[in-house]
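Undergrad: The following comprises the amino acid sequence and a computationally predicted model.
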Amino acid sequence: MMNSSLNKANLTALPPLALYIHFPWCEKKCPYCDFNSHQIKEGAGVKSGFDEEQYINALIADLETELPRIWGRQVHSIFIGGGTPSLLSAQGMDRLISAIRARINLEPDAEITMEANPGSVETEKFAGFAKAGINRVSLGIQSFQDEQLKALGRIHNGSEAKRAIEIALKHFKSVNLDLMYGLPMQTLDDAKRDVETALSFKTPHLSFYNLTLEPNTYFASFPPKLPKEEVIDAIFEQNLELLSNAGYQRYEVSAYAKPGMECKHNLNYWRFGDYIGIGAGAHGKISFPDKITRQVRERHPETYMQNMETKGNALIEAREVPASDLPFEFMLNALRLTNGVATNTFTERTGLPLNVISKGLDEASKKGLLDPNPISLKATPLGLTYLNNVQEIFLN
């Protein structure tokens, strides 16, 4: 049990602040996806299948409700995720980014990322997004092979994926490619072809995710035939070698980047930074000198917009994080980084003394899961392989 004197966080400085914006619509819901995304309904009464103006109005109003909680703080990055944010018009994106700049203190060279589906990439539209201020795009490629894309329920094919990358590289400072492995019936050679194709474009950032069957998804109810565990492990090791040889550093469990091209927004999450979360289903974390708070918005886009219009907010949860939960929340994020974090970051970001996790650090170190060097909190290669086991040590 945590000492009664440690029931409150005591932060000497507030962490960096980011902004997350959720766009909840997709052209088609993928069978493996457990994110808060909703398939656009045909004949929805508006040309795009969703009311862009109404949703942007709601986002702006949502941001305004957060301003008193972050007054005077600078925002270092913006991430527009989904769903498929690239379904927005270039004009709509410009209006949204302009409204944000008018309301918050945004760092002049802030990283502004937008997720995009290769099936919704258009040259003129991407040029408009870049003009609006988007400087980093994350493309949901998943695979370059048509049969794999079909098995994953994607709306694009391999040729469209390649074309989307070429367009993105012409317009944005940084481009990330999201790829998956452990796909239905995937072989070691299949996986190698995907990696080699991705590397041929020389994008500065790549993400590789192992396909998992998440609860409440189509695949959970109707599971596809996935490769055996030893094949998936071999694919991962192959990926690691190919990427390392091409000059990419694995800096997070699923993320690889050329030197200096890591995703600043995601690094802020993993270092237990703060973030405003606006949009349907968005989560936020804001720190104060004596507490750390979390918020969750209404998930369904229609209800979210109605609540913003009628109530002035769409919160379904707003709470102070108990001090007893902070060690696990911090370690859950920080240990995803291959280089970990400086040990003093724990106290800086949680407001708690390091001795509250000393027992867990000792246990994890003795099991060979945590680097024993006292200057950093860092998982060993074995610990990264069995990350859930390391994180569970700090659950209590």
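TA: Nice, I can see it. Residues are numbered from 1 along each chain as shown.
Undergrad: Going by C-alpha atoms from here, please, whenever you check contacts or count neighbours.
TA: Will do.
Undergrad: can you pull the contacts of the residue lying closest to residue 234 once chain neighbours are set aside?
TA: Nearest residue to residue 234 in three dimensions, chain neighbours excluded: residue 188, at 7.3 Å (C-alpha to C-alpha, 6 or more residues apart in numbering). Shown in contact with residue 188 (C-alpha atoms under 8 Å, 6 or more residues apart in numbering): 231, 234, 235.
Undergrad: Dump these into CSV; add distance to residue 14 as well.
TA: Listed next are these as CSV, based on distance: C-alpha to C-alpha, whole Å:
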residue, distance to residue 14
231, 44
234, 42
235, 41
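Undergrad: The strand or helix carrying residue 294 - contacts with which helices or strands?
TA: According to DSSP states H and E, residue 294 maps onto strand 291-297. Strand 291-297 sits against strand 274-278, strand 283-288, strand 315-320, with contacts defined as 3 or more C-alpha pairs under 8 Å, 6 or more residues apart in numbering; DSSP states H and E.
Undergrad: Ok, which of these comes nearest residue 131?
TA: strand 274-278 (22.7 Å; C-alpha to C-alpha).
Undergrad: Against that first model, consider the following:
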Amino acid sequence: MIPIKPAAPETGAPRTPASAALQYLQPGALNLTALPPLSLYIHWPWCVRKCPYCDFNSHESNGPIPEQAYLDALRADLESSLPLIWGRKIHTVFIGGGTPSLMSAAGLERLMSDLRTLLPLDLDAEITMEANPGTFEADKFRQFRESGINRLSIGIQSFNGAHLQALGRIHDAREAIKAVEIAHATFDNFNLDLMYALPRQTLLEARQDIDTALSFAPPHLSLYHLTMEPNTVFAKYPPPLPDDDESADIQDMIFERMAGAGYQHYEVSAYARAGQRARHNLNYWNFGDYLGIGAGAHSKLSFPHRVLRQARYKQPQSFMDAARQGNAVSEEHEITRAEMGFEFMLNALRLSEGFDPNLFGERTGMTINAIDKPLNEAEAKGLITRDFKLIKPTELGQRFLNDLQEMFLGE
């Protein structure tokens, strides 16, 4: 079995696929009859230490973090972006990184004040902040809650001290448990990130991690298979990992254990109690829109006849300098018709329950017939089921998701 490569862990910052010259779509203008829901992603680029498996835009804070200067730059970036989203309401906010929980309580209060001043936030907007257990302080997180954060996403990764050390995490097992206890006492809604198929991890150890997490009855769990991403320390110096059969056994255990505990497996790596699905990430997977501000943040913004992608400058200082000058965007391009099918399916196929074919038309401005050829091939191989109401990956398709997604790259 080929391990499933997850999208970005619960950071709210999906990786943007490279352009591809797809052969099965005809050129022409898009025609979006309605704009999709809009989310906001805010990137905090600093962390205490770079983990050896991490390929996100994060930078070790070797000195004092220029918090006020960065918050100034975030506001300037947002102000410059407003003409692209006039009249559109923000339904979810995700503050990711890096380690945004390094931000001071006063800094977070200022950031939330800026957002409320500049943006029409939905009254019940889901507002998530990522947090590292090594940065947890009970009083600080109560202040985060008072400032408007209503959902926490905690990067536990493991409750096993040896595995945490192998992953280069700055917290130990005791701090991991303490962080969950604080989150449980402070927030009604929180997510725990765990990784599996870790260096030298056994099936029993993976089960112990899952059971420890479930003992806290979290509303949401994100469970990711460790992958060796390019340009990371682990890619250069690979640790000893479980083989494919051992990884498959761990995955089977997770599916069984989570179902038995009453969690809905609604996306490849996401499990939730009823009513607790991650609204921000669901917007990504349903090919919704998102404005990304901050160093290295990505945006996907729809207009009636085009869909635009943007990326900000990655280095924090470069981003701050550019934002002050009124344009923090380093790259920008329109998604072509030739790319649209793959871009949509890359996200939507992650949903365990599938999607309505009409959603494809709503979000891409094209008919579902535009991708008939790869849909027929995927169905013939038993990777999807389809009818006029639903397109859904089969269990086989979920197991070999990378292969299924690649079918929509065309020739």
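TA: That came through, no problem. It should be emphasised that the depicted structure is a prediction, and the values quoted were computed from it without experimental measurement.
Undergrad: what's the TM-score for these two chains?
TA: TM-score for the superposed chains, counting by TM-score structural alignment, normalised by the length of the first structure: 0.97, backed by 388 aligned residues with a C-alpha RMSD of 0.9 Å.
Undergrad: and among the helices and strands packed on strand 291-297 of the first structure, the most buried is which?
TA: Among those, strand 274-278 has the highest mean neighbour count (mean count of other C-alpha atoms under 10 Å), at a mean of 26.
Undergrad: In the stretch 51-200 of the second structure, mark out all the helices, start to finish.
TA: Counting by DSSP state H, counting those that start in this stretch, the stretch 51-200 of the second structure has helices at residues 67-81, 105-118, 138-147, 161-166, 173-186.
Undergrad: Secondary structure element holding residue 28 of the second structure?
TA: Using DSSP H and E, residue 28 of the second structure sits in no helix or strand.
Undergrad: any idea how far the alignment partner in the first structure of it is from residue 348 of the first structure?
TA: Using TM-score structural alignment, the partner of residue 28 of the second structure in the first structure is residue 7. Computed with C-alpha to C-alpha, to the nearest Å, the distance linking residue 7 of the first structure and residue 348 of the first structure is 16 Å.
Undergrad: quick one: contacts for residue 207 of the second structure?
TA: Shown in contact with residue 207 of the second structure (C-alpha under 8 Å, 6+ apart): 250, 253, 254.
Undergrad: again, but for residue 250 of the first structure
TA: With C-alpha under 8 Å, 6+ apart, residue 250 of the first structure has these contacts: 240, 244, 256, 257, 338.
Undergrad: Mind putting these into CSV with secondary structure and distance to residue 182 of the first structure?
TA: Putting those into CSV (DSSP: H, G, I helix; E, B strand; the rest coil; distance: C-alpha to C-alpha, whole Å) gives the following:
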residue, secondary structure, distance to residue 182 of the first structure
240, helix, 14
244, helix, 20
256, strand, 18
257, strand, 21
338, coil, 22
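Undergrad: Provide the aligned range in the first structure for the strand ranked longest in the second structure.
TA: In the second structure, with assignment by DSSP state E, the single longest strand is strand 121-131. Taken onto the first structure by TM-score structural alignment, strand 121-131 of the second structure occupies residues 106-116 there.
Undergrad: Quote the end-to-end distance of stretch 281-290 of the second structure.
TA: With C-alpha to C-alpha as the measure, stretch 281-290 of the second structure spans 10 Å from end to end.
Undergrad: Just tell me the aligned range of that stretch in the first structure.
TA: Under the criterion TM-score structural alignment, stretch 281-290 of the second structure matches residues 266-275.
Undergrad: Over to stretch 230-250 of the second structure?
TA: Mapping stretch 230-250 of the second structure onto the first structure (TM-score structural alignment) gives residues 215-235.
Undergrad: Residue 228 of the first structure - how many residues pack around it?
TA: Residue 228 of the first structure has 12 neighbours, counted by other C-alpha atoms under 10 Å.
Undergrad: And stretch 155-171 of the second structure, what's buried?
TA: Neighbour counts over stretch 155-171 of the second structure (16 or more other C-alpha atoms under 10 Å) mark 155, 156, 157, 158, 159, 160, 163, 164, 167, 169, 170, 171 as buried.
Undergrad: Same list (those) but as CSV, adding distance to residue 304 of the second structure.
TA: As requested, these are exported to CSV (distance: C-alpha to C-alpha, whole Å):
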residue, distance to residue 304 of the second structure
155, 38
156, 41
157, 41
158, 45
159, 47
160, 50
163, 49
164, 47
167, 45
169, 45
170, 46
171, 47
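Undergrad: Just give the nearest non-adjacent residue to the counterpart of residue 389 of the second structure in the first structure, would you?
TA: Here residue 389 of the second structure is matched to residue 375 in the first structure, going by TM-score structural alignment. Once flanking residues are discounted, residue 375 of the first structure sits nearest to residue 343: 5.4 Å by C-alpha to C-alpha, 6+ apart.
Undergrad: Could you identify the residue of the second structure that aligns with the one you found?
TA: Using TM-score structural alignment, the equivalent of residue 343 of the first structure in the second structure is residue 357.
Undergrad: re the thing from before, of residue 7 and residue 348 of the first structure, give the one with the bigger neighbour count.
TA: More crowded of residue 7 of the first structure and residue 348, by other C-alpha under 10 Å: residue 348, with 18 against 13.
Undergrad: so how far is residue 154 of the first structure from that one?
TA: Applying C-alpha to C-alpha, the value for residue 348 of the first structure to residue 154 of the first structure is 42 Å.
Undergrad: And for residue 319 of the first structure?
TA: Distance from residue 319 of the first structure to residue 154 of the first structure, by C-alpha to C-alpha: 37 Å.
Undergrad: Same check on residue 135 of the first structure?
TA: Residue 135 of the first structure sits 25 Å away from residue 154 of the first structure, going by C-alpha to C-alpha.
Undergrad: try residue 32 of the first structure
TA: As judged by C-alpha to C-alpha, residue 32 of the first structure and residue 154 of the first structure stand 10 Å apart.
Undergrad: just residue 59 of the first structure next, same as before
TA: Using C-alpha to C-alpha, residue 59 of the first structure is found at 28 Å from residue 154 of the first structure.
Undergrad: do the same with residue 279 of the first structure
TA: 24 Å.
Undergrad: Check residue 85 of the first structure too.
TA: Residue 85 of the first structure sits 16 Å away from residue 154 of the first structure, going by C-alpha to C-alpha.
Undergrad: Can you say which of the helices of the stretch 51-200 of the second structure is nearest to residue 286 of the second structure?
TA: Distance to residue 286 of the second structure, taken as C-alpha to C-alpha, is lowest for helix 67-81 among the helices of the stretch 51-200 of the second structure, at 22.8 Å.
Undergrad: residues in the first structure matched by the closest one, start to end?
TA: Using TM-score structural alignment, helix 67-81 of the second structure corresponds to residues 52-66 of the first structure.
Undergrad: Quick check: which element contains the residue nearest the centre of the first structure?
TA: Nearest to the mean C-alpha position of the first structure, by C-alpha atoms, centre = their mean, lies residue 266 at 6.1 Å. For residue 266 of the first structure, the element it lies in under DSSP H and E is helix 264-270.
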